[in-house]
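K.L.:
take this sequence and fold it.
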Amino acid sequence: MRRLLLPAALVAASFFAGMVVTGRIGPSEQATAQPATPAAQAPVAPAPRSAVPGGPLPELADIAELVIPSVVNISAMGSRQMRLPFGFVDEQPTQSAGSGVVIRKSGDVGYILTNAHVIGDATQLSVVLWNRRERTAELVGIDPYADLALLRVKDPSLQPVIWGDSARLRVAEWVMAVGNPYQLGETVTLGIVSAVGRTNPQMSVVADYIQTDAAINPGNSGGALVNRRGELVGINTWIYSESGGYQGIGFAVPSNLARDVAAQLEKFGKVQRGTISGIIRIAPLNPGLAQDLNVTSTDGVVVYRMRRSGDAWAAGVRAGDVIVGFNGTGIRNTEEFERSMLTAPVGSVATLRVRRAREEFDIKVPITEAPLRTQ
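P.N.:
Now for the predicted structure:
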């Protein structure tokens, strides 16, 4: 079953793990220049090309030394209310832990990106830096839709990571995970990109995850996934596991999405997510429902329930309509529709392609700000 690395009591929060890997893969042999070959001599075969884009893998220890100072251990403390018999309420302290990545520094002030589920509802946050210094952290903002949170910390020794371009990742490319599994401290594991563009609506409808086999365990949530140049390409977030531990299937939020979310959190304290006012519930379109609605295809989503006082009703959307397009892009299922809404600019006007019985037409509706989703 899928398990999100959620913060639990004491040590059970989101953590990634594995043994420290520092090794080296040597470069491919290079052919040296040859003098002119006599006619009788067989031609020299060309030198083999390196199988790794951009050259051989560098010394892994160098990458680890570059990245480890940018990864911190996060402790989140709070409380939760427990209902007792006879109407009494008891407040229990909670503590969870995870990892974070220093992404920017201005003077002595640095910004640390982590997972939203590492923070939860904590009221006290602290981080332990690479040099064992412990500092109080301030929450800047949370985007629960992408499961990311931004913290602010003051310390002159903060060392920001170098951003990478997750769009350039290739399947089977080497990557390294750095984090604090089980509160062990800086731990480095090595693996490859197993896949890109993985989706999981139960985790997030706005993220296309990077899948990796680099060892990840509870505690690595919010830690760094870096490429062969030590550049940040992902924020380690969750694993697929039937045991609760590492099974070679981990997932990271791509750095391009993480970078955009972090910039908005720093500037606004939140990420503006879009919605269409008045649409309360949508449903997938199955063959039976398509027949009832007198439509010929199962592509799209059904407006199942709506409110007459909202923008959707005023624009002409009705319950039973099938939405098959959003701003010129086809909609096949509920996840695609939700992602289109959430990522649409607030204040813009979206064009919905609507199928009603045998007719198909466009309806323009305004995009308003979605309410903040709780963890």
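K.L.:
rest of the way, CA atoms for contacts and neighbours
P.N.:
Fine.
K.L.:
what are the contacting residues of the biggest helix by length in the chain?
P.N.:
If you go by DSSP state H, the chain has its longest helix at helix 255-268. Here helix 255-268 makes contact (C-alpha atoms under 8 Å, 6 or more residues apart in numbering) with 113, 140-143, 148-150, 163-167, 207, 232-235, 270-271.
K.L.:
which among the residues you listed end up buried?
P.N.:
With burial judged by 16 or more other C-alpha atoms under 10 Å, the buried subset of these is 113, 140-143, 148-150, 163-166, 207, 232-235, 270-271.
K.L.:
can you give me the helices in the stretch 251-375 of the chain?
P.N.:
Taking DSSP state H, counting those that start in this stretch, the helices of the stretch 251-375 of the chain run over residues 255-268, 287-292, 311-315, 334-343.
K.L.:
how about the contacts made by the residue nearest to Val101 when sequence neighbours are not counted?
P.N.:
Leaving aside its sequence neighbours, Val101 sits nearest to Val71 (C-alpha to C-alpha, 6 or more residues apart in numbering; 4.6 Å). Contacts for Val71 (C-alpha under 8 Å, 6+ apart) come out as 99-102, 129-130, 178-179, 186, 223-224.
K.L.:
what subset of those residues is buried?
P.N.:
99-102, 129-130, 178-179, 186, 223-224.
K.L.:
how close does the spatially most central residue of the chain get to Trp313?
P.N.:
Centroid-nearest residue in the chain, with C-alpha atoms, centre = their mean: Val253, separated by 2.1 Å. Taking C-alpha to C-alpha, to the nearest Å as the measure, Val253 and Trp313 are separated by 35 Å.
K.L.:
for Arg229, give its distance to Glu335.
P.N.:
The spacing between Arg229 and Glu335, counted by C-alpha to C-alpha, is 34 Å.
K.L.:
count of neighbours near Ala146?
P.N.:
Here the number of neighbours of Ala146 (other C-alpha atoms under 10 Å) works out to 20.
K.L.:
this one as well, want them side by side:
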Amino acid sequence: MILRLFSLFLLICSAPVSAGALPPSQKASVAAVVRAVTPGVVNIATKRIESVEVPTVVDPVLEEFFDIPNTRLKRETTSAGSGVIVDADRGLILTNEHVVRGASVIEVTTKDDRRFRAQLVGRDKATDVAVLRIKADNLTAVPIGDSRALEVGDFVLAVGNPFGLGQTVTSGIVSAMGRTGLGIEGYEDFIQTDASINPGNSGGALVTLDGRLVGLNTAILSKSGASHGIGFAIPIEMARRIMTQLVETGEVRRGQIGVSIRAPAGGRPGAEIVAVEPASPAAIAGLAKGDVIGAVDGRTIASPAQLRTLLAVTPAGTEIDVRFRRRDAAMQARLRIEAARQKAAETDVTRTR
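P.N.:
So this is what the prediction gives:
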């Protein structure tokens, strides 16, 4: 009897499967996640007025002799990007600052083809984050996840409006975390992914397979302008901190603790203090030259750039726990971030708008 049942089992397992089909138990799909997320991703169209210099049509010699000025004409340009609804009740949308930079008109189109004129709540060029608001009912927000919990190898989906084609979904994995030094933003702490990101994807959603927003797709590393499998997204933790300040005050008050830092010798992780300003939060908390900061509020600090970015997106007045090494001793201090006295340098690098 047992032998007969085993023979029947082998017969079922060896039964041929029709071409182009998989047994139901082997079918893999993220359709349910896509159905849940895509209503919260919008297309953004902008209009800009640009001034263009037009040479006068005269003899160049006469033009120079009589100092005839060139004519400047104004023309309207349009561009397309993406955004993510993060608060359905208030109609708040997160996107990239470069998507709406200089726009005279911002129009948002939802998944169900409704169009709305958007109000710019605020923008921060140094982190490339902007917040829009639309007045609309029956909106769907994408739930915010925890970008700090991401690991290299996690599967992610990118949703946006590449090349103005309309809503498009691509998939990939998290290729790296904490990418800095790219010269794209004033402050960088990118999630790197191989999910296809192309022009028009900027401001779109990077989500996990449980439908949680973990990043805003922002830039690609490419010689052709199209996706080469190296895309970058702003972690939602950074974007959320900036959004909170923009919504509450309309501006970003960057923080600092009053130290100059560098990478520790020997390739060690962390941020080594090379100078402490008198009467600064760091000085009051007892930090000193030579200390190596390794974590802030439980988050590991791998490089000076990560520490600068974390402080820059944390509102002034916030209290933080700092863990650091002093020679061979592990130490801890609590201090209050103060407002930075200088603004970060801003860049004009064009991303994937």
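K.L.:
about what we covered before: next, the buried residues of the longest helix of the first structure.
P.N.:
255-259, 261-262, 264-266.
K.L.:
just stretch 96-114 of the first structure next, same as before
P.N.:
Buried residues in stretch 96-114 of the first structure, counted by 16+ other C-alpha under 10 Å: 96-105, 110-114.
K.L.:
now Ala283 of the first structure. Nearest residue, chain neighbours left out?
P.N.:
Nearest residue to Ala283 of the first structure in three dimensions, chain neighbours excluded: Val302, at 5.1 Å (C-alpha to C-alpha, 6+ apart).
K.L.:
follow-up on the earlier one: now, among the buried residues of stretch 96-114 of the first structure, which is nearest to Pro85 of the first structure?
P.N.:
Taking C-alpha to C-alpha as the measure, Pro85 of the first structure sits nearest to Ser96 out of these, at 27.3 Å.
K.L.:
SS state for the corresponding residue of the second structure for Gly191 of the first structure?
P.N.:
The alignment partner of Gly191 of the first structure in the second structure, by TM-score structural alignment, is Gly172. When classified by DSSP: H, G, I helix; E, B strand; the rest coil, Gly172 of the second structure comes out as strand.
K.L.:
return the residue of the second structure aligned against Leu4 of the first structure.
P.N.:
Aligned counterpart of Leu4 of the first structure in the second structure: none (TM-score structural alignment).
K.L.:
what does Ser204 of the first structure give?
P.N.:
Checking TM-score structural alignment: Ser204 of the first structure goes with Glu185.
K.L.:
and that match, what is it in contact with?
P.N.:
Counting by C-alpha under 8 Å, 6+ apart, Glu185 of the second structure has contacts 125-128, 346-347.
K.L.:
of the residues you listed, which are reproduced in the first structure?
P.N.:
Using both residues aligned by TM-score structural alignment, their matches' C-alpha atoms under 8 Å, the first structure keeps these contacts from these: 126-128.
K.L.:
of those residues, which belong to strands?
P.N.:
Under the assignment DSSP state E, these contribute nothing to strands.
K.L.:
chain neighbours aside, what residue packs nearest to the residue mapped onto Ala252 of the first structure from the second structure?
P.N.:
Matched to the second structure by TM-score structural alignment, Ala252 of the first structure sits across from Ala233. With sequence-adjacent residues excluded and distances taken as C-alpha to C-alpha, 6+ apart, Ala233 of the second structure is closest to Asn217, at 4.2 Å.
K.L.:
would that neighbour count as being in a strand?
P.N.:
Yes. Secondary structure of Asn217 of the second structure (three-state DSSP): part of a strand.
K.L.:
now for it, how many residues are close by?
P.N.:
Using other C-alpha under 10 Å: Asn217 of the second structure sits among 34 other residues.
K.L.:
what's it aligned with over in the first structure?
P.N.:
Alignment note (TM-score structural alignment): Asn217 of the second structure maps to Asn236 of the first structure.
K.L.:
then Arg101 of the second structure?
P.N.:
By TM-score structural alignment, Arg101 of the second structure lines up with Gly120 in the first structure.
K.L.:
excluding sequence neighbours, find me the nearest residue to its match.
P.N.:
Using C-alpha to C-alpha, 6+ apart, the closest residue to Gly120 of the first structure is Gln375 (6.6 Å).
K.L.:
and the one you found, how close does it get to His117 of the first structure?
P.N.:
Counting by C-alpha to C-alpha, the gap from Gln375 of the first structure to His117 of the first structure is 7 Å.
K.L.:
the two: which is more packed in?
P.N.:
Between Gln375 of the first structure and His117, counted using other C-alpha under 10 Å, the more crowded position is His117 (25 against 13).
K.L.:
who are the packing partners of the one helix or strand that one maps to?
P.N.:
Here His117 of the first structure, judged by DSSP states H and E, is contained in helix 116-119. Here helix 116-119 of the first structure touches strand 89-106, strand 148-154, going by 3 or more C-alpha pairs under 8 Å, 6 or more residues apart in numbering; DSSP states H and E.
K.L.:
one step back: what would the contacts of Glu185 of the second structure look like in CSV with distance to Arg115 of the second structure?
P.N.:
What follows is the contacts of Glu185 of the second structure, written out as CSV (distance: C-alpha to C-alpha, whole Å):
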residue, distance to Arg115 of the second structure
Lys125, 26
Ala126, 29
Thr127, 27
Asp128, 24
Glu346, 32
Thr347, 31
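K.L.:
give me the buried subset of those.
P.N.:
Neighbour-count burial (16+ other C-alpha under 10 Å) applied to these gives 125-128, 346.
K.L.:
tell me which of the residues you listed is nearest to Glu319 of the second structure?
P.N.:
Thr127 (21.8 Å).
K.L.:
counterpart of that closest one over in the first structure?
P.N.:
Under the alignment (TM-score structural alignment), Thr127 of the second structure pairs with Ala146 of the first structure.
K.L.:
isn't its match right up against Val206?
P.N.:
Yes. Contact status for Ala146 of the first structure versus Val206: in contact at 6.2 Å, counting by C-alpha atoms under 8 Å.
K.L.:
how about the contacts made by Gln332 of the second structure?
P.N.:
321-324.
K.L.:
what do you get if the cut-off is 6 Å, keeping everything else the same?
P.N.:
Going by C-alpha atoms under 6 Å, 6 or more residues apart in numbering, Gln332 of the second structure touches 322-323.
K.L.:
element containing it?
P.N.:
Per DSSP H and E, Gln332 of the second structure falls inside strand 329-336.
K.L.:
all helices for the stretch 51-200 of the second structure, in order.
P.N.:
Under the criterion DSSP H, counting those that start in this stretch, helices of the stretch 51-200 of the second structure are mapped to 60-65, 97-100.
K.L.:
fine by me, we can end here.
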